[in-house]
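Participant: Generate coordinates for the sequence data below:
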Amino acid sequence: MFKEFKEFMMRGNVLDLAVGVVIGSAFTAIVTKVVEGLITPIVSLIVVLTTGKTS
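Facilitator: Got it, this is the predicted structure:
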C-alpha cells in the first residue's frame, strides 16, 4: 500500500501542485506584508495631506 502511495506522490503533477500551493501561500504572505507595511501608510499619508483628516 505504501508503494502505491509513494508512486502516486512521485508523479510530476502531484508534486507540481504541492510546490505551487507552497509558493502561492508564501507569495500571499509577502504581498500582505508589502501592502500593510508600505502601500497602506503611503496612501494614508496622501489622504491626510490632501484632506487634513486623520481618521
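Participant: Only C-alpha atoms from now on, for both contacts and neighbour counts.
Facilitator: Fine.
Participant: what's the spacing between residue 2 and residue 28?
Facilitator: 33 Å (Cα to Cα, to the nearest Å).
Participant: Show me which of the two is the more surrounded one.
Facilitator: residue 28 (12 against 7; other Cα atoms under 10 Å).
Participant: helix or strand for that one, which one?
Facilitator: Assessed by DSSP states H and E, residue 28 sits inside helix 12-34.
Participant: contact partners of that helix?
Facilitator: Identification of contacts with helix 12-34 by Cα atoms under 8 Å, 6 or more residues apart in numbering yields 8-9.
Participant: Next, the structure of the following sequence, for comparison with the previous one:
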Amino acid sequence: MKMGIDALEKCEQMLQLQEMLLEVEENRLRGKRGHSIEEADEILRNVIDEAAR
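Facilitator: This is a model prediction of the structure:
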C-alpha cells in the first residue's frame, strides 16, 4: 500500500503525539506534577512578552 507524503507526515505527527501523551501519563502515574491550562497559558504569555522586548 502506498502512502502519500501528506498521509505519511500525518501518521508521523500522530505517533509523536502518542509518545508525548504516554510520557505525560507515565509522569502522572509517578506523581510528577504538571501544569494546569491556566498555568501553561500564563507561562506562554510571559515567554512571548519576554521575546517581544
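Participant: Got a TM-score for the pair?
Facilitator: The TM-score (TM-score structural alignment, normalised by the length of the second structure) is 0.50; 33 aligned residues with a Cα RMSD of 1.7 Å.
Participant: The helix holding residue 28 of the first structure: what's the following helix or strand?
Facilitator: Next along the chain after helix 12-34 of the first structure, with elements defined by DSSP H and E, is helix 40-51.
Participant: counting contacts, what elements does that next one pack onto?
Facilitator: Judged by 3 or more Cα pairs under 8 Å, 6 or more residues apart in numbering; DSSP states H and E, helix 40-51 of the first structure is in contact with no other helix or strand.
Participant: Residue 34 of the first structure -> the second structure?
Facilitator: Matched by TM-score structural alignment, residue 34 of the first structure corresponds to residue 27 in the second structure.
Participant: Next, work out how far apart that match and residue 38 of the second structure are.
Facilitator: Remark: distance between residue 27 of the second structure and residue 38 of the second structure (Cα to Cα) = 20 Å.
Participant: what about the two, which has more around it?
Facilitator: Neighbours per residue, other Cα under 10 Å: of residue 27 of the second structure and residue 38, the larger number sits with residue 27, 13 against 9.
Participant: In the second structure, what residue corresponds to residue 21 of the first structure?
Facilitator: In the second structure, residue 21 of the first structure lines up with residue 14, judged by TM-score structural alignment.
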